[in-house]
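**Student:** Sequence below, structure please.
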Amino acid sequence: MRAHIAIICLSIPLVWGVWGCGRDVAPPKTVVYAAKEETAEPDAVRELNKELARMAAETPHETPPPLGPPVREEQPAPEEPPKEPEPPKTIEELGAEVTALRTEIRRLQDSVNETLDLLVADLHDENQRLRAEVERLSSAAPEKARIERGAIPMPGGDVVAEVEKQAAATPDAPLEPAPEGPPKVEVLKEWGRTAEEAKELGPNVSSLKGMILAAPAQLTDEQLAELGRNLYNEYAAYEAVVIDVFDDVEAARDYAERNIKSGEHHVLRIAKHRSTNDDPILLTRGGKNLPVSQ
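**Tutor:** Sure, this is the predicted structure:
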């Protein structure tokens, strides 16, 4: 565009010169006009250039698109259709679910009770064996045992002190005569499961009978042994039996409610399990484990 305008401006004097070539004398006004045109030509070009520059500045320029691959717009995820609400359950269905939950809770409770009973029985037996060993060492060489215990730190020293205190204590006053006939016992706690219930819980679950009893305090060892044999025979159909007998009701209640066993009042234990061959009936009076023949 600018080149075309410049060509037009330069061709104007040339046309005037050709037009005056056929005349002898150029008109004075023409010469003067041509001189004026030649003088004004640079100004017109400058004005034209300014106008073109102004027009170019006012013309909006589009920003070229950026180089590189086109950016893909993220498409919104399709909306999922709303789920239809489930129909409310009937009373029969809710009752069946509650019954299933109760059965599962009872099964778990029985399993926990069995595990705890076996664990407590093992700990009790280990404690009694340790007591018997301490008594044997103390009676064999009391002075040597006392020196060794003083020189070597020993965990559970309070148990040893309790055994020595019981051995050195004076004998208690004679007990009142025991009543004739089978002794009467009070049941403080009872739990377990029958063979049918164990079969429903699984092939590896044993039938269980657990009891915590309180017997009269004046029973002799012979009467306690007879009580142990009677209880063992009464519950012989169970694969696992854990029965603890105390000669004090409060001591039996503490063990039943808070799992606190009194060694002073714990007098008899019946423990049987199909995986062990230990003596099932033990007299535990005075911190000793004396097996009872069946």
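**Student:** rest of the way, CA atoms for contacts and neighbours
**Tutor:** OK.
**Student:** Which parts of the protein are helices?
**Tutor:** 2-20, 28-58, 91-140, 142-151, 157-168, 195-201, 221-234, 249-258 (DSSP state H).
**Student:** Let's have those helices in JSON lines, adding distance to Arg269.
**Tutor:** Formatted as JSON lines, those follow (distance: least, C-alpha to C-alpha, whole Å):
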{"stretch": "helix 2-20", "distance to Arg269": "121"}
{"stretch": "helix 28-58", "distance to Arg269": "110"}
{"stretch": "helix 91-140", "distance to Arg269": "9"}
{"stretch": "helix 142-151", "distance to Arg269": "30"}
{"stretch": "helix 157-168", "distance to Arg269": "20"}
{"stretch": "helix 195-201", "distance to Arg269": "22"}
{"stretch": "helix 221-234", "distance to Arg269": "7"}
{"stretch": "helix 249-258", "distance to Arg269": "13"}
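**Student:** Relative to Met211, which of those is closest?
**Tutor:** Met211 sits nearest to helix 249-258 of all the helices of the chain, at 9.0 Å, using C-alpha to C-alpha.
**Student:** List the buried residues in that closest one.
**Tutor:** Across helix 249-258, burial judged by 16 or more other C-alpha atoms under 10 Å covers Val249, Ala251, Ala252, Arg253, Tyr255, Ala256.
**Student:** Arg229 touches Ile281, doesn't it?
**Tutor:** Yes. Using C-alpha atoms under 8 Å, Arg229 is in contact with Ile281, at 7.4 Å.
**Student:** Which of the buried residues of helix 249-258 sits closest to Glu162?
**Tutor:** Distances from Glu162 to the buried residues of helix 249-258, taken as C-alpha to C-alpha, are shortest for Ala251 (18.0 Å).
**Student:** how near is that closest one to Leu188?
**Tutor:** Distance, Ala251 to Leu188, by C-alpha to C-alpha, to the nearest Å: 10 Å.
**Student:** same deal with Glu200?
**Tutor:** Glu200 is 28 Å from Leu188, by C-alpha to C-alpha.
**Student:** which one of those two has more residues nearby?
**Tutor:** Per other C-alpha atoms under 10 Å, whichever of Glu200 and Leu188 has more neighbours is Leu188, with 18 against 10.
**Student:** and this one, so I can compare the two:
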Amino acid sequence: MSGTAGRVADSTGNWVDTAAPDWLKPYLRLARLDRPIGSWLLLMPCWWSAGLAAIAAGRPYPDPWHCLLFFIGAFAMRGAGCTWNDIVDRDLDAKVERTRSRPIPSGQVSVRLALAFLVLQALVGLAVLLQFNAFTILMGFLSLTTVAIYPFLKRVTHWPQIGLGLAFSWGALMGGPAVFGRLDPAFIVLYAGSIAWVIAYDTIYAHQDREDDALIGIKSTAILFDERTRPMLAAFYSAAVVLIGIAGWLAGAGLVFALGLAAFAAHLAWQVRRLDIGDPALCLRLFKSNRDAGLILFGGMILDAALR
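**Tutor:** Have a look, this model is predicted:
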């Protein structure tokens, strides 16, 4: 197998292509380690929750051990979620230009081996989860329902992005319980704000496949919104900013958090202004830029905790 065989169309040169052993590449691609942006986006609500917990607890910084566990867990569980998604979507992926070269539809990995790899990644995630208190462990197990359901939503609704939001934002519900052993209102509101954020950025991502998806019957907010995408993104991003702001207020955050939130909002406004739904490459760049937006917000939380 050549060095780039099976590389998905929106994956450019990366360490998997250039450095990983050939036998391992299909599995790394199943886990999306050639495209780690999704793991970063899954991690952001976890770190936001840890930052908000530090503010609420009056601590000078988020718990470093929790942040490390969230990092490892986000990469492991995103890989497991993508592997599950590829198993479920293998027939659909074969019909879409961007995804037909994924390891399962291209024949590089059998469904049986993909399931074994899924279990291995899930065990890593379980090992991470068991480092937390009992309430947080329970919250982690509850998240599996959203992960299991998400791949099927695109077949029945134009709003699968809500399902992704429920799954990818779950980390917002983890940082508070990890510190306090309970789920306070601030973290529920943070979760709602993160869901709005995910719906918006995944709509941008879905515009890469809009035409192929429409042909094979896959539904998405990109297809639903179409030419109304820009105002709909503005609405969801605005909702995200307002809800996250309320979460910060409930946690007792101060001016520095507000400044970080304003910078986060400015980044989201820039995305809406720059968007061209007819330019897939630009859509991908804007989608990826949400990692930077998330880090800006997290930085504001860290500084607010430190200065208070």
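**Student:** So after superposing, what's the score?
**Tutor:** Taking TM-score structural alignment, normalised by the length of the first structure as the basis, the two superposed chains have a TM-score of 0.22; 104 aligned residues with a C-alpha RMSD of 6.0 Å.
**Student:** hmm, back to that, would you list the buried residues of helix 249-258 of the first structure in TSV and tack on distance to Val160 of the first structure?
**Tutor:** Putting the buried residues of helix 249-258 of the first structure into TSV (distance: C-alpha to C-alpha, whole Å) gives the following:
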residue	distance to Val160 of the first structure
Val249	27
Ala251	22
Ala252	24
Arg253	26
Tyr255	22
Ala256	26
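**Student:** Quick check: end-to-end length of stretch 230-249 of the first structure?
**Tutor:** 20 Å.
**Student:** just stretch 138-146 of the first structure next, same as before
**Tutor:** 8 Å.
**Student:** same question, stretch 245-254 of the first structure
**Tutor:** Distance across stretch 245-254 of the first structure, first residue to last, is 12 Å (C-alpha to C-alpha).
**Student:** C-terminal to the helix or strand harbouring Ala222 of the second structure, which secondary structure element comes first?
**Tutor:** Ala222 of the second structure belongs to helix 221-225 when assigned by DSSP states H and E. As assigned by DSSP H and E, the chain's next helix or strand after helix 221-225 of the second structure is helix 229-251.
**Student:** Buried residues, the helix or strand just after that following helix. List them.
**Tutor:** Later in the chain than helix 229-251 of the second structure, the nearest helix or strand by DSSP H and E is helix 255-274. Within helix 255-274 of the second structure, the residues that qualify as buried are 256-265, 267-268, 271-272, counting by 16+ other C-alpha under 10 Å.
**Student:** what angle do helix 255-274 of the second structure and helix 229-251 make?
**Tutor:** 170 degrees (axes from the mean of the first three to the mean of the last three C-alpha atoms, to 10 degrees).
**Student:** what sits up against helix 255-274 of the second structure?
**Tutor:** 230, 233-234, 237-238, 241, 245, 248, 286, 290, 293-294, 296-301, 303-304 (C-alpha atoms under 8 Å, 6 or more residues apart in numbering).
**Student:** If we use 6 Å, what do you get?
**Tutor:** Arg230, Ala293, Leu297, Gly300, Met301, Asp304 (C-alpha atoms under 6 Å, 6 or more residues apart in numbering).
**Student:** So which of those wins on neighbours?
**Tutor:** Top of those by neighbour count (other C-alpha under 10 Å): Met301, with 31 neighbours.
**Student:** residues in contact with that residue?
**Tutor:** Gly51, Phe257.
**Student:** quick one: it from Thr203 of the second structure, how far?
**Tutor:** 27 Å.
**Student:** Tell me which other helices or strands the strand or helix carrying Cys283 of the second structure touches.
**Tutor:** According to DSSP H and E, Cys283 of the second structure maps onto helix 280-288. Judged by 3 or more C-alpha pairs under 6 Å, 6 or more residues apart in numbering; DSSP states H and E, helix 280-288 of the second structure is in contact with helix 185-206.
**Student:** Next, the residues that contact the helix it packs on from outside, please.
**Tutor:** Under C-alpha under 6 Å, 6+ apart, the answer for helix 185-206 of the second structure is 161-162, 165, 169, 172-173, 221-222, 233, 236-237, 240, 243-244, 247, 250-251, 283, 287.
**Student:** List the buried residues in that helix.
**Tutor:** Neighbour counts over helix 185-206 of the second structure (16+ other C-alpha under 10 Å) mark 186-206 as buried.
**Student:** can you check stretch 44-57 of the second structure too?
**Tutor:** In stretch 44-57 of the second structure, counting by 16+ other C-alpha under 10 Å, buried: 44-57.
**Student:** Also stretch 110-128 of the first structure?
**Tutor:** Buried residues in stretch 110-128 of the first structure, counted by 16+ other C-alpha under 10 Å: Asp110, Ser111, Asn113, Glu114, Asp117, Leu118, Ala121, Gln128.
**Student:** neighbours of the spatially closest residue to the fifth one that is not a sequence neighbour, just the number please.
**Tutor:** In other words, Asp117 of the first structure. In this structure, Asp117 of the first structure finds its nearest non-sequential neighbour in Val242, 7.0 Å apart by C-alpha to C-alpha, 6 or more residues apart in numbering. For Val242 of the first structure, the count of nearby residues is 23 (other C-alpha under 10 Å).
**Student:** residue contacts, Ser39 of the second structure?
**Tutor:** Counting by C-alpha under 6 Å, 6+ apart, Ser39 of the second structure touches Ala74, Phe75, Arg78.
**Student:** ok, now Gln121 of the second structure?
**Tutor:** So Gln121 of the second structure contacts Ala76, Ala80 (C-alpha under 6 Å, 6+ apart).
**Student:** thinking again about what came up before, what's the closest of the buried residues of helix 249-258 of the first structure to Ala56 of the first structure?
**Tutor:** Ala56 of the first structure has its nearest neighbour among the buried residues of helix 249-258 of the first structure in Ala256, at 103.3 Å by C-alpha to C-alpha.
**Student:** which residues does the closest one contact?
**Tutor:** By C-alpha under 6 Å, 6+ apart, Ala256 of the first structure lies in contact with Lys189.
**Student:** separation between it and Leu213 of the first structure?
**Tutor:** Taking C-alpha to C-alpha, one finds Ala256 of the first structure at 9 Å from Leu213 of the first structure.
**Student:** and what of Glu234 of the first structure?
**Tutor:** Remark: distance between Glu234 of the first structure and Leu213 of the first structure (C-alpha to C-alpha) = 15 Å.
**Student:** Span of stretch 226-242 of the first structure from start to end?
**Tutor:** This stretch, stretch 226-242 of the first structure, spans 17 Å end to end (C-alpha to C-alpha).
**Student:** buried stuff in it?
**Tutor:** The neighbour-count check on stretch 226-242 of the first structure (16+ other C-alpha under 10 Å) flags Glu226, Leu227, Gly228, Arg229, Tyr232, Tyr238, Glu239, Ala240, Val241, Val242 as buried.
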